[in-house]
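> sharing a model that was predicted from the sequence below.
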Amino acid sequence: MTEPGDDRADRWSALLADFERHLSAELGRSPHTVRAYLGDLRGLLDHLAETGGGVADLDVTLLRSWLARLHDRGVSRATLARRVAAVRVFTAFLHRTGHLDRDPGPLLAAPKQQRTLPAVLDEEQAAAAMDTAAADDDGSPLALRQRAVLEVLYATGIRVAELCGLDVDDVDRERRTLRVRGKGGKERTVPLGQPAMAALERWLRDGRPRWLVPTSGPALLLGARGGRLGTRTARRDVHERMAAASSGDDTAPHGLRHSAATHLLNGGADLRSVQEILGHSSLSSTQIYTHVSIERLTRTYNRAHPRA
């Protein structure tokens, strides 16, 4: 950062450290979100330093000028929206801790994002990917883990970070459910289909014990060195398995989440149930999948109806 003077730099560093603890311990934000927010706020404090002001000078006019500069530099709407979210949490924290007399965050409007329909597999493509993973299962720990990753992500629609955070005790084999810790530390129970449960059972019986080390802890999915499976490796598992599928579709873990949600709605699941399964705090986040289903329904209608 470019704060004028060592004292100011020290004060701002201490303030960001307090805010980091607030995000992690009190709000339960993920490490990824914490890193992103802190990066955004360092940019804001750089802008503040250029004006010669201090934290007490943060008001809606200064915040808007910072966002306007970012917009002029070509920063995307999605990134601007995330920075507005970070600032709102930060100014609320500053107001609560006495650093600001008023909280300017609520006066800051987030740019409207252009929501695009998520790319999804159709049911045949998803089935082909699962069948290919089963056919390529040679009994090695890697093959067993990759098959379990693919099956569980598609069966449940959970996020890849949620998958990697699962412990062995989070699997209820009798009820065929997973206990999932989502955003903000919120827990939910997600049903698990029979093929996914079978893939997990094989991993637990024949794969995990071969990679287990004393420091593995309770992690459900492991890397080759025995540590908890990381999100980057899980994404690579999905990309590799999807590339090997006969459909040739390169789908990321979030694509499997989109596909699971759309297929549930296509199969007759109600929107509230899908919201609960996905762990969305707002129903509006789930409603985008109805657009995907309607779009597909419209294409089918146009192809099939003689007076379409």
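That came through, no problem.
> CA atoms for contacts and neighbours, from now on please.
Will do.
> run a quick neighbour tally on Thr116.
For Thr116, the count of nearby residues is 8 (other Cα atoms under 10 Å).
> any idea which helix or strand carries it?
Here Thr116 is covered by no helix or strand, with elements defined by DSSP states H and E.
> for Pro111, same thing?
Per DSSP H and E, there is no helix or strand for Pro111.
> next, the one to line up against it:
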Amino acid sequence: MPAGADPGAGADPGAGAGRVSAARGAERFLRHVALERGLSANSQAAYRRDLAAYGAWLAEHGVAGLEAVTPDTLSAYVAELGEGGLAPASISRRLSTVRGMHRFLFEEGLLETHAGSAVRTPKRALRLPKALPIEDVEALLAAAGGDDAVGLRDRALLELLYASGARVSEVVALDVDDLLAQDGGGDAWHDPERALADGGFVQVTGKGAKQRLIPYGGYAGRALAAYLVRARPAMVERGRGTPALFVGPRGGRVSRQTAWLVIRAAAARAELTAEVSPHTLRHSFATHLLAGGADVRTVQELLGHASVATTQIYTQVTADTLREHYLTAHPRAS
């Protein structure tokens, strides 16, 4: 039994003066993250699942309430998750959620101590992003779409994913008004072919409802213009009218699942052996920019990472490439 457990706890862990049950604490914390942090519905659902699993574990081990939790209790929880075969990344996420709740309740004065402050996060295995070589990206984009309306849309979608490095959820959420032409390039609504020929900017809304402006180049601009002129109008007419940038044959906004299928189909046509997903294009975008000399902080801004440490994992990918070239080319490399 973990430290901090109360073997004599009754069936009502939320009763008693000053007692904070896991359920009560979780609800307080979930209201906080929903109202104060602006987390997405998916993130809130993940928090709720993590806290429900934690509450069930506490009840199973007879821990009467959150005030009875000690660092040893949380260490036992983490150890049991590992023994159950949960991946280190998943354990870290669950522990982060639980520690966040304990910290919040401590700062709110509902708990006298912050039990999670002394618990170490399990080390996560370093997983480098899988980026495609530039020639594979070019093959993928060339294989995307065709001359029909859906084909033009698919090519524009994939070109923009790679050109911007945006998350697939951010791209499918775009409206036409989020496309900005180069200064003096014209109106993206009324003259896309002129306005977007040299690229422009796209305004995306990322995690925490934070907006950022990302440039895109002429390849994506011309693909977008072809789609906006030759495909999207007829698609939108079949629906109820929508400001969405990327739409389906019936006029509705494209889903993330559709984007996955589009990429998978293009990868198959290009005969790529590597597994390709929307995130693969995001990884490739970052890796290729850094390999081309872009500053890490610039790439951080483009990707919408809150911390530069998240972006720096891509520098290890490019470092491997540099070392490979060095070993191949330098006369005294070995």
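Received it, and whenever you're ready, just let me know what you need. All of these numbers come straight from a predicted model, not from anything done at the bench.
> how about the strands of the second structure, start to end?
Using DSSP state E, the strands of the second structure run over 179-181, 200-205, 211-216.
> show me what Leu27 of the first structure lines up with in the second structure.
Aligned by TM-score structural alignment, Leu27 of the first structure pairs with Arg37 of the second structure.
> ok, its match touching Gly208?
Yes: counting by Cα atoms under 8 Å, Arg37 of the second structure does reach Gly208; the two are 6.8 Å apart.
> tell me who's in contact with the match of Leu27 of the first structure.
Neighbour list for Arg37 of the second structure: Gly208 [criterion: Cα atoms under 8 Å, 6 or more residues apart in numbering].
> residue in the second structure matching Thr132 of the first structure?
Under TM-score structural alignment, Thr132 of the first structure pairs with Ala143 in the second structure.
> do you know how far the alignment partner in the second structure of Leu80 of the first structure is from Arg212 of the second structure?
Matched to the second structure by TM-score structural alignment, Leu80 of the first structure sits across from Ile91. Distance, Ile91 of the second structure to Arg212 of the second structure, using Cα to Cα, to the nearest Å: 31 Å.
> check Pro331 of the second structure too.
As defined by Cα to Cα, Pro331 of the second structure lies at a distance of 45 Å from Arg212 of the second structure.
> compare those two (neighbour count), which wins?
Counted by other Cα under 10 Å, Pro331 of the second structure and Arg212 do not tie: Arg212 has more neighbours, with 15 against 8.
> which residues touch that one?
Arg212 of the second structure neighbours (Cα under 8 Å, 6+ apart): 203-206, 301-302, 304.
> corresponding residue for Arg323 of the second structure in the first structure?
In the first structure, Arg323 of the second structure lands on Thr298 (TM-score structural alignment).
> any idea how many residues pack against that match?
By the measure other Cα under 10 Å, the count of residues near Thr298 of the first structure is 13.
> could you dump the strands of the second structure to a markdown table with distance to Arg120 of the second structure?
Shown next, in a markdown table, are the strands of the second structure (distance: least, Cα to Cα, whole Å):
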| stretch | distance to Arg120 of the second structure |
| --- | --- |
| strand 179-181 | 44 |
| strand 200-205 | 33 |
| strand 211-216 | 33 |
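> tell me where the stretch 151-300 of the second structure has helices.
Ranges of helices within the stretch 151-300 of the second structure are 168-172, 192-195, 218-230, 232-237, 256-269, 278-291, 296-303, based on DSSP state H, counting those that start in this stretch.
> isn't Ala134 of the first structure right up against Ala148?
No: between Ala134 of the first structure and Ala148 there is no contact under Cα under 8 Å: 9.8 Å.
> what about those two, which has more around it?
Shown here are Ala134 of the first structure and Ala148; by other Cα under 10 Å, Ala148 has more neighbours (27 against 17).
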